[in-house]
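>>> A predicted structure for the sequence below; I have some questions about it.
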Amino acid sequence: MDLKNEDFTQHKHISQQFNTELLELKNHFLVMGGLVEQQVSDAVRALMNGDSGVAEEVRLRDREVDKLEMTIDEECVQVIARRQPAARDLRLVVSVAKMVNDLERIGDEAKKIAKIAINLAEEGQPPRGYVEVRHIANHVAQMVHQALNCFARLDAEMAVEIMREDYSVDSEYKSAMRSLVTFMMEDPRSISRILSVMWVLRALERIGDHARNLAEHVIYMVKGKDVRHTPMEKVEATVAGD
């Protein structure tokens, strides 16, 4: 993601070094986000194409994501210890410290999909349910992309849209699971392979949940309100209010 300094600039600090540290923290977060976003895309592509090589690359790339998580965690600690940020800056650092956990979890879910892709590729013919997988995968991938964009832009309105999308993903997930249960009842020989697809769908649904979590943290950064476990109408009112 190509970012300019002004994307993040809300106000200047007396210490130019503090500005630099905050910018580096945000940029490192987006680098990690880009890696995770690519993991999701590649894991689904590996599944659809029966490509074990791409799936293995996803699994190996998870180590890089884990290293970035540790780097960002340390940067957050150092900023708090050295700069003692307040108000909006403190919300930023605290939120990033939490958001990297969601990014790491998204990477873990992508790694699960890659592992299943390898197993299914070895078995040969793809099972039923790939249409549902592709549809939900496209949906959650877009959510992750939008979550990174709304962080880069500090866009609370976009964050609300992502939260709304999570409800749609949940509905699609439930519908897909019902269809797969029907497939298994029609052909008991397919149970094992369809169960694998169900695990893929579950991983995708969890990715959508983590994208929603990212959006909630963006709202906290911008509005100073913790909207976790809050009804959607109250979230919308929070973001719409001055």
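It's in. Numbering: from 1, shown residues only.

>>> can we go C-alpha only for contacts and neighbour counts from here?
Will do.

>>> So what's the gap between the longest helix along the chain and the chain middle?
The longest helix of the chain (DSSP state H) is helix 87-123. Helix 87-123 sits 6 Å away from the centroid of its parent chain (C-alpha atoms, centre = their mean, to the nearest Å).

>>> To which secondary structure element is the closest residue to Ala156 other than its chain neighbours assigned?
Leaving aside its sequence neighbours, Ala156 sits nearest to Ile219 (C-alpha to C-alpha, 6 or more residues apart in numbering; 5.1 Å). Taking DSSP states H and E as the definition, Ile219 sits inside helix 191-223.

>>> Report the angle between the next helix-or-strand element following that helix and helix 191-223.
The helix or strand immediately downstream of helix 191-223 is helix 232-240, counting by DSSP H and E. Relative orientation of helix 232-240 and helix 191-223, computed by axes from the mean of the first three to the mean of the last three C-alpha atoms, to 10 degrees: 40 degrees.

>>> And here is the other one:
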Amino acid sequence: MSVDMNTDLNQHISQQFNTELEELRSQLLAMGGAVEKQVSDAIDSLIDADSELALSVRAKDDDVNFMEVSIDEEASRILARRQPAASDLRLVIACTKASTDLERIGDEAAKIARFSMELAENGESPRGYIEARHIGTHVRKMVQDALNAFARFDADMALAVAQEDKSVDREYRSAMRELVTYMMEDPRSITRVLNIMWVLRSLERIGDHARNIAEYVIYLVKGTDVRHIGLKKMKAEVFERSPSDA
């Protein structure tokens, strides 16, 4: 009985390649889990005035940075050795871009932790904690859903995350207006309220990065770049377009 060595070799290479791609995706999701916990702990450290928890959030930033570098290195090896095309190439690109946004989410969580430490040490802000808790819960869910969408290749869930970013922006603007008004009425509170405003700014940016990750999921699944096109066109891409090379 003859054996087709070329077929066996191609199957082996294909299986190895699939393993490498799955490992890359697993690394990204592991990084996402670490960053998601960073965000959750940063918010809790603020609300509970827990400086020890805030310190742990800041300490974990180096771990997240290392994960980003590892993902970039693995992606570079895959690109050099495999020269992937079509959906495989989109997966590699999406992983590298998403890891950058996850690293930036980690940076914002570390900033929140730093401000929570200052507030715990120098006196809590008289206003803004309710808004921080509410917006924090919202963006934490966005990050979680964006990662779930990546894990499941779920463009519908990714679209929902992108749509939620508008709600976060509205909540952020409303909270900032209220805090500015309060500072004008009580100038003695300015320093402490400003710290809360910086926290809210970091939370709003976390929402932006979660939306970016959601957009990479749509690119991965649908094969089209939906950045900067607006929600209406993004929705049309999710429900109408199919990737021609998947």
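Received the coordinates, thanks. Since this is a predicted model, take the numbers as computed values, not measurements.

>>> re earlier: which ones are touching the residue nearest to Ala156 of structure 1?
Ile219 of structure 1 makes contacts with 155-156, 159, 225-227, 239, as judged by C-alpha atoms under 8 Å, 6 or more residues apart in numbering.

>>> wait, which of these is closest to Trp199 of structure 1?
Ala159 (27.3 Å; C-alpha to C-alpha).

>>> Ala211 of structure 1 versus the closest one, what's the distance?
The gap separating Ala159 of structure 1 from Ala211 of structure 1 is 9 Å, by C-alpha to C-alpha, to the nearest Å.

>>> so what sits against both of these two?
Ala147.

>>> Test my guess that Ser242 of structure 2 contacts Leu220.
No: at 11.0 Å, Ser242 of structure 2 and Leu220 do not qualify as touching, with contact defined as C-alpha atoms under 8 Å.

>>> Who has more neighbours out of the two?
Leu220 (27 against 13; other C-alpha atoms under 10 Å).

>>> which residues touch the more buried one?
Residues in contact with Leu220 of structure 2 (C-alpha under 8 Å, 6+ apart) are 87, 90-91, 94, 153.

>>> could you redo the residues you listed as JSON lines and give each row distance to Thr137 of structure 2?
Output for the contacts of Leu220 of structure 2, formatted as JSON lines (distance: C-alpha to C-alpha, whole Å):
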{"residue": "Ser87", "distance to Thr137 of structure 2": "33"}
{"residue": "Arg90", "distance to Thr137 of structure 2": "31"}
{"residue": "Leu91", "distance to Thr137 of structure 2": "29"}
{"residue": "Ala94", "distance to Thr137 of structure 2": "26"}
{"residue": "Phe153", "distance to Thr137 of structure 2": "24"}
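
>>> So which of those is surrounded by the most neighbours?
That'd be Leu91 among the contacts of Leu220 of structure 2, by other C-alpha under 10 Å, with 24 neighbours.

>>> which residue sits closest to that residue, ignoring its sequence neighbours?
Distances taken as C-alpha to C-alpha, 6+ apart put Leu220 closest to Leu91 of structure 2, at 6.0 Å, once the chain neighbours are dropped.
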